[in-house]
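J.: Provided below are the primary sequence and the corresponding predicted coordinates.
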Amino acid sequence: MARFTSGTKAEAVVLAPAKEIWDVLTDPLLVAELTPLLKRIDASGEHWTWHMTGLDVLGIEVAPTFTERMSYRDLERIDFSHDPPAGASERAGVEGWYALTELPESEGGGTRLATSLDITLDLPLPKLSAPAVTAAMRGVIGQMGERFSRNLLAHLGAEQR
């Protein structure tokens, strides 16, 4: 097994109030509904366990399940970090955050939504395959991010600028 990590950062102004975006991002059922390649999220207190569908990484199909500790700064920031249950061995994890900044009408209104995440996968591949694996991971992450963004905007009935 080798460990591979890939990440992404994104930022957009969503023409919706921060509270509406916050309500989506803190609802595990809605996040699961809007996120492609995600079967479900089981939430228990500050822990969310993500159950992904099968992902193909260089011909190896993985369906990762991983547990994240969620922490919140009301209407401003959501941090998440990999925190598996005691004794559990999870082959995937995510570290990252969402930041929301409501913009004044003088700046056109809306909410600046920024996100950063790093995904780590343990795969039965040689470490030498890292460039190809991380490129494949970046492609999947990019596709998921674009589709989540479209789904979020559609759910909110909002546009972005």
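T.: Great, that's in hand. Residues are numbered from 1 along each chain as shown.
J.: CA atoms for contacts and neighbours, from now on please.
T.: Will do.
J.: which of the residues in the lengthiest helix in the chain are buried?
T.: In the chain, assigned by DSSP state H, the helix with the most residues is helix 130-156. Buried positions in helix 130-156, judged by neighbour count with 16 or more other C-alpha atoms under 10 Å: 130, 133-134, 136-138, 140-142, 144-145, 148-153, 156.
J.: Also stretch 66-83?
T.: So for stretch 66-83, counting by 16+ other C-alpha under 10 Å, buried means 66-70, 75, 77-83.
J.: One more: stretch 54-69?
T.: By neighbour count on 16+ other C-alpha under 10 Å, the buried set for stretch 54-69 is 57, 62, 64-69.
J.: and what of stretch 99-112?
T.: Here stretch 99-112 shows 99-103, 110-112 as buried, counting by 16+ other C-alpha under 10 Å.
J.: ok, second structure coming up, stack it against the first:
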Amino acid sequence: MARFSATTESEAVVQAPREVIWQALTDPELLPRLTPFLESIHADGDTWCWQMTRIPVVGIDLVPAFTERMVFDEPSRIDYHHAPPPGTRERTGVDGWYVLTEQGPDATHLAISLTVTVDLPVSRLASPAVTTAMRGVMATMGKRFAANLVQHVGARG
């Protein structure tokens, strides 16, 4: 097993009130409809278990499931950290944050950072191929999530 990580950061001004975006980002039933490859989230208070669909990475089909400790600082910040249940080992984990800043009554600056870490049964020498594939999947997910979020909140372009 080798461990691989990839990070992505993005930001945009979304033409919607901060509270509307906050509601979307904190809704574990809505997020799978907005996020590609995300099948479901089981939320138990501040512990969220994320179940992904099949994701192909360098000839390996992953079906990641991971547990996150969510920290909500309403209405401006969400932090999440990989926190597998005691006695378990999850091969995938995510750490990151969302920051929501008002940009007027009907606009919100949304900044996102996330790092995905995965243990795979491949040589560490495969790192360039694996991290390139991870970044590609993350970019696709990010673009589609952004478009879906904008559509959901009824934002203009």
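T.: Good, I have the coordinates. The structure presented is a predicted model; accordingly, all values stated were derived computationally and were not measured.
J.: now D119 of structure 2: how far from E68 of structure 2?
T.: 17 Å (C-alpha to C-alpha, to the nearest Å).
J.: I'd say M141 of structure 2 and L38 touch.
T.: No. Between M141 of structure 2 and L38 there is no contact under C-alpha atoms under 8 Å: 9.4 Å.
J.: just to confirm, which helix or strand has E20 of structure 1 in it?
T.: helix 18-25 (DSSP states H and E).
J.: mean shift between the helix or strand that comes right after that helix and structure 2?
T.: Remark: after helix 18-25 of structure 1, the chain's next helix or strand is helix 28-34, criterion DSSP H and E. By mean C-alpha distance after the TM-score superposition for structure 1, the fitted helix 28-34 of structure 1 averages 0.8 Å away from its aligned residues in structure 2.
J.: Report the buried residues of helix 28-34 of structure 1.
T.: 28, 30-34.
J.: Narrow the buried residues of stretch 54-69 of structure 1 to those in strands?
T.: 57, 62, 65-69 (DSSP state E).
J.: And those, which is closest to K19 of structure 1?
T.: R69 (21.5 Å; C-alpha to C-alpha).
J.: got a list of what the closest one touches?
T.: Contacts for R69 of structure 1 were tallied using C-alpha atoms under 8 Å, 6 or more residues apart in numbering; they are 46-48, 80-83.
J.: Let me have these in TSV, extended by secondary structure and distance to E20 of structure 1.
T.: TSV is the format used below for these (DSSP: H, G, I helix; E, B strand; the rest coil; distance: C-alpha to C-alpha, whole Å):
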residue	secondary structure	distance to E20 of structure 1
E46	coil	21
H47	strand	22
W48	strand	21
F80	strand	20
S81	strand	23
H82	strand	26
D83	coil	27
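J.: Redo those residues as TSV? Include distance to V13 of structure 1.
T.: Supplementary listing: these in TSV, determined by distance: C-alpha to C-alpha, whole Å:
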residue	distance to V13 of structure 1
E46	27
H47	28
W48	27
F80	22
S81	25
H82	28
D83	30
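J.: ok, of these, which one's closest to G93 of structure 1?
T.: Out of the contacts of R69 of structure 1, the member with the shortest distance to G93 of structure 1 (by C-alpha to C-alpha) is H82, at 5.2 Å.
J.: Contacts only, for L29 of structure 1.
T.: 40-41.
J.: again with V62 of structure 1
T.: 54-56.
J.: Quick check: closest non-adjacent residue to the spatially most central residue of structure 1.
T.: For structure 1, the residue nearest the mean C-alpha position is L117 (6.5 Å; C-alpha atoms, centre = their mean). Distances taken as C-alpha to C-alpha, 6 or more residues apart in numbering place G96 nearest to L117 of structure 1, at 4.1 Å, with adjacent residues excluded.
J.: T120 of structure 1 now?
T.: T5 is the one closest to T120 of structure 1 (C-alpha to C-alpha, 6+ apart), at 4.3 Å.
J.: What separation do you get for that neighbour and K39 of structure 1?
T.: From T5 of structure 1 to K39 of structure 1 the distance is 22 Å (C-alpha to C-alpha).
J.: Excluding chain neighbours, what is closest to M141 of structure 2?
T.: P36 (5.4 Å).
J.: Please read the previous query as pertaining to V13 of structure 2.
T.: Counting by C-alpha to C-alpha, 6+ apart, the residue nearest V13 of structure 2 is H109, at 4.2 Å.
J.: quick one: contacts for that neighbour?
T.: 11-14, 99-103.
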